[in-house]
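Trainee: Quick one, what's the 3D model for this:
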Amino acid sequence: MSAAPGGIAVVTGASRGIGRAIAVRLARGGADVIGVGSSIEGLADVASEIRGLGRAFEPLVADLADPDAALELAGRITDAHGTPDVLVQAAGINRRSPAAEHAIADWDDVIGVNLRSPFILARELGRGMVERGSGKIVFIASLLSFQGGLTVPGYAASKGGIAQLTKALANEWAAHGVNVNAVAPGYVATDMNVAIQADPVRHRQISERIPAGRWATPDDIAGAAVFLASNDAAYIHGVVLPVDGGWLGR
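Mentor: Purely as a prediction, here's the structure:
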């Protein structure tokens, strides 16, 4: 990509799945990566891969269910590196249960990781981007930014919130040279969807509805995220881009 992002990129959820794929693609494009995960051990493989590409990788551990941890993480990043050039927020969790039985603890954990901490990180790191006059923020939204889903009320609420947060920040920061956008993945073959993939009936129902005829891979999502983080997307603001194999158009 001729306009691939360079500089320093922060990627949350970098240890696996979509976040890992994005971190590696950013490194291939010339970025040094600060990868955030829940454990150093979980970040070891992606660290090795990115360093093998000749790019720097710094692993940082944070419990993003804790708002204080998100605030402290932002401080560690800016103290050590200043304001990053790119922030990709791919960390996410899900809790499944019928709405009438959905525990408040599950709701709080999902909203904390998927919506509250992304706002805190965007606020803290985005402030420096606004002051500098440049920066790219890419959230990972979901099909459930548009649809309600089943047995995942907290997840649906969090991803709906991410879509609106993307637009709200873009409205304020576009004039300051900061691009805020989101990718909304469809069904992706990751650890988060293992239960669905293992259910032959549900897996078949989903697969039959996807016009592309297959589930996404993490690399399918990474390509869109890296595009939005690149100079090729300089005039794109406040977009929630579905990468869903045609699901929403069905």
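
Trainee: from here on, contacts and neighbour counts on C-alpha atoms
Mentor: Fine.

Trainee: so who does residue 3 touch?
Mentor: 230, 231, 232 (C-alpha atoms under 8 Å, 6 or more residues apart in numbering).

Trainee: which SSE is residue 51 in?
Mentor: helix 40-52 (DSSP states H and E).

Trainee: and this one, so I can compare the two:
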Amino acid sequence: MSASTTRIARLGGKVAIVTASTDGIGYAIARRLAQEGAKVVVSSRKQNNVESAVTKLKSEGLDVTGLVCHVGNADHRQKLFDAAKQLGGLDILVSNAAVNPSVASVLDCEESHWDKIFEINVKASYLLAKEALPLLRQRPYGRIIFVASIAAFQPFDVLGAYSVSKTTLLGLTKAAAAQLALENITVNALAPGIIKTRFSGALHENESSRDEALSRIPMNRLGLPDDISGAAAFLASEDSSYMTGETLIISGGMPSRL
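Mentor: Take a look at the predicted model:
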């Protein structure tokens, strides 16, 4: 039995875009949505990463297509939506792309790094949601999912500006959800804890940082990308139809209060 037949097909007939989805959390989300029946557009800034991810996902019998996309590039974003149109429209947008060029406390962040973090983590997420609306409004229901972070609630000292950018996504989620509540388009967020990916390497790549990370996690283990994908599938499905403006925290029990 292939992986694609082991899940409930809650998303049959749906089309999803997942940004930054050739590795880590984004890849796990794209895979899970496809396993549940969605046609998924995956993307990455590098062509070879796109080709590798698409090959792996198709080898599981999953319905995916892929293309290069830098979410800060308007033409690239448009190509994502064009690809969705070719698949029949758009039902689900998962904004996962993020950068963190600064490993520093918030007030030690260089201005150029601050600008880059907010350009990709916040502005691009806002633009993706805004540009997705014409397609989402044509479907029976729409789902916008922003990938935030536990750092949105409990800032990490070494990820100061990044943490603030993710807190901003919580506000964007609330505001957009209120605007779209009467249109059957929900807007929710995911707040992963410390997930074992290349992107979060600074938090667990050596014994000292790993011990520090584990000391914060009551479950005493790092999360895995698949720990996040099921929550994304729930938010993408009709099972979450009465939920909007909320953030699901998947952090192994880490504190999460603003």
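
Trainee: Select only the buried ones of the contacts of residue 3 of structure 1 in PyMOL?
Mentor: Buried subset of these, written as a PyMOL selection, criterion 16 or more other C-alpha atoms under 10 Å:
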select buried, resi 230+231
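
Trainee: can I get the contacts of residue 3 of structure 1 in a markdown table with distance to residue 39 of structure 1?
Mentor: Output for the contacts of residue 3 of structure 1, formatted as a markdown table (distance: C-alpha to C-alpha, whole Å):
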| residue | distance to residue 39 of structure 1 |
| --- | --- |
| 230 | 28 |
| 231 | 32 |
| 232 | 34 |
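
Trainee: Out of the contacts of residue 3 of structure 1, the closest to residue 24 of structure 1 would be?
Mentor: If you rank the contacts of residue 3 of structure 1 by distance to residue 24 of structure 1 using C-alpha to C-alpha, residue 230 comes first, at 14.6 Å.

Trainee: how about the closest one, what's its match in structure 2?
Mentor: Using TM-score structural alignment, the equivalent of residue 230 of structure 1 in structure 2 is residue 237.

Trainee: Residue 214 of structure 2 versus that match, what's the distance?
Mentor: For residue 237 of structure 2, the distance to residue 214 of structure 2 equals 32 Å [C-alpha to C-alpha, to the nearest Å].

Trainee: Could you do residue 204 of structure 2 as well?
Mentor: Residue 204 of structure 2 sits 9 Å away from residue 214 of structure 2, taking C-alpha to C-alpha as the criterion.

Trainee: what number of residues lie near the closest residue in space to residue 42 of structure 2 that isn't next to it in sequence?
Mentor: Spatially, and ignoring its direct neighbours in sequence, residue 42 of structure 2 is nearest to residue 66 (4.6 Å; C-alpha to C-alpha, 6 or more residues apart in numbering). Residue 66 of structure 2 has 24 neighbours, counted by other C-alpha atoms under 10 Å.

Trainee: Same check on the one 5 residues further on?
Mentor: Neighbourhood size, residue 71 of structure 2 [other C-alpha under 10 Å]: 28.

Trainee: show me what contacts the residue positioned nearest the centre of structure 2?
Mentor: Centroid check for structure 2 by C-alpha atoms, centre = their mean gives residue 96 as the closest residue, at 2.8 Å. The contact partners of residue 96 of structure 2, by C-alpha under 8 Å, 6+ apart, come to 18, 19, 20, 21, 26, 146, 147.

Trainee: which one in structure 1 is aligned with the fourth one?
Mentor: Translated: residue 21 of structure 2. By TM-score structural alignment, residue 21 of structure 2 lines up with residue 14 in structure 1.

Trainee: that's a helix at that match, yeah?
Mentor: No. Residue 14 of structure 1 is assigned coil when assessed by DSSP: H, G, I helix; E, B strand; the rest coil, not a helix.

Trainee: pretty sure it is touching residue 25, no?
Mentor: No. Between residue 14 of structure 1 and residue 25 there is no contact under C-alpha atoms under 8 Å: 11.4 Å.

Trainee: So the two - more neighbours on which side?
Mentor: Neighbour comparison, residue 14 of structure 1 and residue 25: the larger count goes to residue 14, with 30 against 20 (by other C-alpha under 10 Å).

Trainee: any idea what sits nearest the more buried one, other than its immediate chain neighbours?
Mentor: For residue 14 of structure 1, ignoring the flanking residues on the chain, the nearest one in space by C-alpha to C-alpha, 6+ apart is residue 20 at 4.3 Å.

Trainee: Tell me how many other residues surround that neighbour.
Mentor: 27.

Trainee: Verify the contact between residue 150 of structure 2 and residue 251 for me.
Mentor: Yes. Counting by C-alpha under 8 Å, residue 251 is a contact partner of residue 150 of structure 2 at 6.8 Å.

Trainee: can you list residues touching both of those two?
Mentor: 191, 192, 193, 194.

Trainee: out of those residues, which are inside strands?
Mentor: 191, 192 (DSSP state E).

Trainee: post-alignment, the helix or strand containing residue 126 of structure 2 versus structure 1, mean distance?
Mentor: Assigned by DSSP H and E, residue 126 of structure 2 falls within helix 124-136. Aligned to structure 1 and superposed, helix 124-136 of structure 2 gives a mean residue distance of 1.3 Å (mean C-alpha distance after the TM-score superposition for structure 1).

Trainee: Run through the helices of structure 1 in chain order.
Mentor: Using DSSP state H, the helices of structure 1 run over residues 17-28, 40-52, 67-81, 104-111, 117-132, 153-173, 194-198, 200-209, 218-228.

Trainee: so which of the ones you listed comes closest to residue 248 of structure 1?
Mentor: Nearest to residue 248 of structure 1, of all the helices of structure 1, is helix 200-209, at 9.8 Å by C-alpha to C-alpha.

Trainee: Who are the packing partners of that closest one?
Mentor: Where contact means 3 or more C-alpha pairs under 8 Å, 6 or more residues apart in numbering; DSSP states H and E, helix 200-209 of structure 1 is packed against helix 194-198.
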